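> My questions concern the predicted model and sequence given below.
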Amino acid sequence: MATGKLHIDLGALVRNWQALDAQSADSVETAAVVKADGYGLGAPQVARALARAGARRFFVAAAEEGAAVRQALGPGPQICVFSGHMAGDTDMIHDLDLVPMLNSLEQLTRHLEALPGRPFGIQLDTGMNRLGMEPAEWGAVAEIALGAGPELIMSHLACADEPDHPQNQQQLDTFRAMTDGLNVPRSLAATGGILMGPDYHFDITRPGVGMYGGAPFEDASPVVNLSLPVIQIRELEPGETVGYSATYTAQEPTVIATVSGGYADGLIRAMSGRGHLFFEGAPCPIAGRVSMDLISVDITHLSSAPKALEILGPDQTVDDLANAAGTIGYEILTSLGARYARQYNGTGQHA
């Protein structure tokens, strides 16, 4: 079956990283989050492009992701692991020179016993209640942890995509109370935190979704373009239905294009009957259910038969598509499937 064409503009991604870097003072280092296979766009390609642009510190979710980034970058750049030092990760952390962000007394003990003298960071929980040491736990182990020389102390904001949410200030105050006066680099801000201003920047920022063209970075350049080939075009008479469960019924003579793509490719079923594809700027509504491999689209209003329809691009961002599906741009990006023919614009790379 023909596959969709997924164009990834690494130049735009780098410009977004540079624009987020410009939001903070020269003394603040701008790292890059490349977890979830570079938000679905290919961690090796993304990391190499950012390293060429000057990024020297990268964040991943798990040690296995760190292995892929280390293989792409070679020695030198720092690779930090949000999940910390999990049981079974010791050899990988050692051999690949990864820096675990230790989340608990258990992880701190494991790291200091298994890899004494090797780099680590500390993750604190300032109110998100997801990962990291809470104030009481940090108070109990801070002297031991600080004596071992952490590379970084970080926390994560829960509501940074809502700048006026009171929890942002609460978490900032908690982070300061837990870390002020410590001679260790600090990091609190991902994309949303960067946009909230210098109070949240500290020593290191960690842009993620904004680099990839997603909200809340409204000035981001689009990074992803996805077009889906038309497999078949058919004409419907009034009363005929389309797709599983016959949820779409033609009310008048209708032209339907069936394109190659579906929820197996990350185009989630929730956009059934709600989303659009585009042809030369003209929106074409999805007709009926999104299935595993196919999407039916109403093209009655088009003056010519398209060979492909665009689902991501200048007319529809990842956040536009996410809104149609009742989700967030992160899910759209990280769900993009392996069947697409990927092209990395401006690099000569194809996959």
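That came through fine.
> When you work out contacts or count neighbours from here on, use the C-alpha atoms and nothing else.
OK.
> Give me the three-state assignment for F278.
The three-state assignment at F278 reads strand, by DSSP: H, G, I helix; E, B strand; the rest coil.
> Go ahead and confirm it touches E310.
Yes: assessed by CA atoms under 8 Å, F278 is found in contact with E310 at 5.0 Å.
> ok, residues contacting stretch 140-149?
The contact list for stretch 140-149 (CA atoms under 8 Å, 6 or more residues apart in numbering) reads L105, L108, L112, G117, P119.
> Apply the buried test to the residues you listed and list what passes.
L105, L108, L112, P119 (16 or more other CA atoms under 10 Å).
> Dump the residues you listed to JSON lines, plus secondary structure and distance to M211.
Below are these laid out as JSON lines (DSSP: H, G, I helix; E, B strand; the rest coil; distance: CA to CA, whole Å):
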{"residue": "L105", "secondary structure": "helix", "distance to M211": "33"}
{"residue": "L108", "secondary structure": "helix", "distance to M211": "31"}
{"residue": "L112", "secondary structure": "helix", "distance to M211": "34"}
{"residue": "P119", "secondary structure": "coil", "distance to M211": "27"}
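> returning to that earlier point: nearest to G84, of the contacts of stretch 140-149?
L108 (9.0 Å; CA to CA).
> hold the first one in mind and look at this next one:
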Amino acid sequence: MSTATLTIDIDALIANWRALDRMTTVETAAVVKADAYGLGIAPVARALADAGVRQFFVAVAEEGLALRRAIGPGPAISVFSGHMPGDADMLNQASLTPMINSVDQLLTHVEALPGHAFGVQLDTGMNRLGMEPAEWSALRDIALAQNPTLILSHLACADTPDHPMNAHQLAVFSEMTAGVDAPRSLAATGGVLLGPEYHFDLTRPGVGLYGGLPFVDARPVVTLDVPVIQVRDVVAGESVGYANAFVAAAPLRVATVAAGYADGLIRAMGAGATFTHAGKKLPVLGRVSMDLITVDVTTLHDMPEHLQLIGAHQSVDTVAGFAGTIGYEILTSLGGRYDRVYHAD
């Protein structure tokens, strides 16, 4: 097989959800936006639903419709972007709950779908989505009279536990929702780890389910094994790859593997990145190209059929670090050419 194999460990995914659930005394939802962080919304969400997840979150209504088709009736599906123009049929057809972000969205929603469930998103300082305090104050009584399913906000700095923004947003959210009967939610993965005062009535972990930071105790969910196409000897002074970006200072053995930036292995990884084999680190040489990456395999006695980029010896966040980015970007960029294997005992 000439394409890389992306193995998704469903048992690890469920173990991570259960571990985060045990950290709280409230309900634990699951965020499956961006095609379940690139791992496949249908198989991932079905497994989570079978494990007991009763509330899911997606970014947009189109994702919610795909999710409903995958998991069927029953679990609630909330949409972070709220009620956007053209969403009414999808919200109604798939029984999706928009998280209303503004007065305009609330008016759109009650006019298009009177009596249809909705939640409310509040801006507690991130300045991204949600009603600001003054807007919420003017609309609060009207919104609460229609029994919203959830009042939520989102933490900007939860992956940095001692950042003062966390306490600030907690105080603002508590003040904005004082006396509210509706369930409240503030914590994603990082918020779960901040402690009980951030948990309220519902937590909604995302990246932690998929083995990413800041959940350092997460079980690895993703393994990426990339086939070796060709191996060659390079003498001192010869270059490897585009733009002569790497020039050998000594004789080397170089393997060319079948993946590149078209597969989500972003070009910025480049030199400084490593693959592994049996725990041994193997440096990337030169530039990442569209379909190919060149790797120094001089230290290997026998050439394996595959080299591993993500797995037991390198986490998705380690690989992200090679490119100066975050695990979220690597996960959600994993390309469509991979042979995806879902493993569960």
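Thanks, I have it. This one's a predicted model, so the numbers in the text were calculated from it and none came from an experiment.
> So which bit of the second structure is the longest strand that the first structure contains matched to?
Secondary structure of the first structure per DSSP state E: the longest strand is strand 224-236. Mapping strand 224-236 of the first structure onto the second structure (TM-score structural alignment) gives residues 222-234.
> same check, this time on stretch 282-298 of the first structure
Residue span in the second structure matched to stretch 282-298 of the first structure, by TM-score structural alignment: 280-296.
> And the helices in the stretch 1-150 of the first structure?
All helices of the stretch 1-150 of the first structure, identified by DSSP state H, counting those that start in this stretch, fall at 10-21, 35-39, 43-53, 63-73, 90-95, 105-114, 135-147.
> Aligned to N101 of the second structure, what sits in the first structure?
In the first structure, N101 of the second structure lands on N103 (TM-score structural alignment).
> ok now do its match, which residues does it touch?
N103 of the first structure is in contact with S83, G84, I122, Q123, L124, L131, G132, M133, counting by CA under 8 Å, 6+ apart.
> switch the cut-off to 6 Å
Under the criterion of CA atoms under 6 Å, 6 or more residues apart in numbering, the neighbours of N103 of the first structure are Q123, G132, M133.
> What is the aligned counterpart of S185 of the second structure in the first structure?
With TM-score structural alignment as the criterion, S185 of the second structure matches S187.
> Distance check, that match against T205 of the first structure.
6 Å (CA to CA, to the nearest Å).
> Looking at those two, which has the bigger crowd around it?
Neighbour count, other CA atoms under 10 Å: between S187 of the first structure and T205, T205 has more, with 26 against 23.
> Just tell me what the more buried one corresponds to in the second structure.
Match for T205 of the first structure (TM-score structural alignment): T203.
> same check, this time on P77 of the first structure
Under TM-score structural alignment, P77 of the first structure pairs with P75 in the second structure.
> Next: G121 of the first structure.
By TM-score structural alignment, G121 of the first structure lines up with G119 in the second structure.
> Can you give me the neighbour number for its match?
G119 of the second structure, neighbours per other CA under 10 Å, totals 26.
> just checking, it touches S153?
No: the criterion here is CA atoms under 6 Å, and G119 of the second structure misses it with S153 at 11.0 Å.
> Number of residues surrounding the alignment partner in the second structure of E137 of the first structure?
The alignment partner of E137 of the first structure in the second structure, by TM-score structural alignment, is E135. Applying other CA under 10 Å, we find 14 residues neighbouring E135 of the second structure.
> follow-up on the earlier one: what's the mean gap between the longest strand of the first structure and the aligned bit of the second structure?
Compared with the second structure after the fit, strand 224-236 of the first structure shows a mean deviation of 0.3 Å (mean CA distance after the TM-score superposition for the first structure).
> which other residues reach the helix or strand following that strand?
Counting by DSSP states H and E, the next helix or strand C-terminal to strand 224-236 of the first structure is strand 241-242. With CA under 6 Å, 6+ apart as the test, strand 241-242 of the first structure has contacts from Y248, T249, G288.
> if I line the two up, what does D35 of the second structure land on in the first structure?
By TM-score structural alignment, D35 of the second structure lines up with D37.
> I'd like the distance between that match and T334 of the first structure.
8 Å.
> neighbour count winner among these two?
D37 (21 against 17).
> So that one is in contact with V46, correct?
No: proximity of D37 of the first structure to V46 does not meet the contact threshold set by CA under 6 Å, at 8.8 Å.
> Give me the most central residue, the first structure.
Geometric centre of the first structure, nearest residue: Y39, 3.4 Å, by CA atoms, centre = their mean.
> Which helix or strand contains the closest residue in space to that residue that isn't next to it in sequence?
Closest residue to Y39 of the first structure apart from its sequence neighbours, by CA to CA, 6 or more residues apart in numbering: T334 at 4.9 Å. Using DSSP H and E, the element containing T334 of the first structure is helix 329-335.
> Let's have the contacts of stretch 140-149 of the first structure in CSV, adding distance to A257 of the first structure.
Putting the contacts of stretch 140-149 of the first structure into CSV (distance: CA to CA, whole Å) gives the following:
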residue, distance to A257 of the first structure
L105, 57
L108, 57
L112, 60
G117, 61
P119, 55
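> for these, which one is nearest N225 of the first structure?
P119 (38.9 Å).
> Distance check, that closest one against N345 of the first structure.
For P119 of the first structure, the distance to N345 of the first structure - CA to CA - is 36 Å.
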